[in-house]
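**Q** Provided below are the primary sequence and the corresponding predicted coordinates.
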Amino acid sequence: MTAQGVRITVGLILFVQGIGSAITDAVWHSSFGVAGLLRAAGAPEWTELTVGGVGAALLIWAMIVWRVRA
């Protein structure tokens, strides 16, 4: 797998885990995935959105690199 593929894969995973967990926590009061584990370990509520934001940043970076090379 190329570095670009890793950026896209990790970005998607973190985005879905972070934003999905934040939505799940807001609606059903239950976290899941990476963000859920962080919350169970005592991390603050904004951790879920931070994980999702990092995923979004990786996806944006991957998109920029793809556009520059195209």
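**A** That came through, no problem.
**Q** Please count neighbours and contacts with C-alpha atoms only from this point.
**A** Will do.
**Q** which parts of stretch 39-59 are buried?
**A** Within stretch 39-59, the residues scored as buried using 16 or more other CA atoms under 10 Å are 39, 47-59.
**Q** And the contacts of it?
**A** With CA atoms under 8 Å, 6 or more residues apart in numbering as the test, stretch 39-59 has contacts from 7-8, 10-19, 21-22, 31, 35-36, 38.
**Q** Show me how far it is from its chain's centre.
**A** Shown here is stretch 39-59, whose average C-alpha point lies 7 Å from the average C-alpha point of the whole chain (CA atoms, centre = their mean, to the nearest Å).
**Q** structure B:
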Amino acid sequence: MVVNGFIVIFLVAIIVALLAGGYFVVRDPSTQRRALWALIWRVGLQALLLIFLVLAFFFGWIKPHGVGG
């Protein structure tokens, strides 16, 4: 159950970073590159989520299941 919580937290953080990047691209006129950093955070979070999922599978924290049978 804890693993599911981490996955949900990662997904919410990825969505927040994506929305922040989109907001900065559309609305932010500054030259601080905030959109770039928000999207870099998103890519980094996605990489961490992928690594976490692979490790969770190898340690047996999550188990695959068949779809439809």
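**A** Arrived safely, thanks for sending. For clarity, every value in this text was computed on a predicted model and none was experimentally measured.
**Q** Would you mind reporting the TM-score between them?
**A** TM-score of the superposed chains, computed with TM-score structural alignment, normalised by the length of the second structure, equals 0.54; 56 aligned residues with a CA RMSD of 2.5 Å.
**Q** Which pair of the buried residues of stretch 39-59 of the first structure spans the longest distance?
**A** 39 and 59 (23.7 Å; CA to CA).
**Q** Which of the buried residues of stretch 39-59 of the first structure fall in helices?
**A** 39, 47-59 (DSSP state H).
**Q** between the residues you listed, which is nearest residue 70 of the first structure?
**A** Using CA to CA, those come closest to residue 70 of the first structure at residue 59, 16.3 Å.
**Q** corresponding residue for the closest one in the second structure?
**A** Superposed on the second structure with TM-score structural alignment, residue 59 of the first structure falls opposite residue 49.
**Q** any idea how far the nearest residue to residue 7 of the second structure once chain neighbours are set aside is from residue 32 of the second structure?
**A** Using CA to CA, 6 or more residues apart in numbering and skipping the chain neighbours, the partner closest in space to residue 7 of the second structure is residue 49 (7.2 Å). Computed as CA to CA, to the nearest Å, the residue 49 of the second structure to residue 32 of the second structure distance reads 27 Å.
**Q** And for residue 52 of the second structure?
**A** 31 Å.
**Q** Please apply the same query to residue 60 of the second structure.
**A** For residue 60 of the second structure, the distance to residue 32 of the second structure - CA to CA - is 43 Å.
**Q** now do residue 18 of the second structure
**A** Relative to residue 32 of the second structure, and taking CA to CA, residue 18 of the second structure is found at 17 Å.
**Q** can you give me the helices in the second structure?
**A** Going by DSSP H, the second structure shows helices at 2-27, 34-59.
**Q** Sounds good, over and out.
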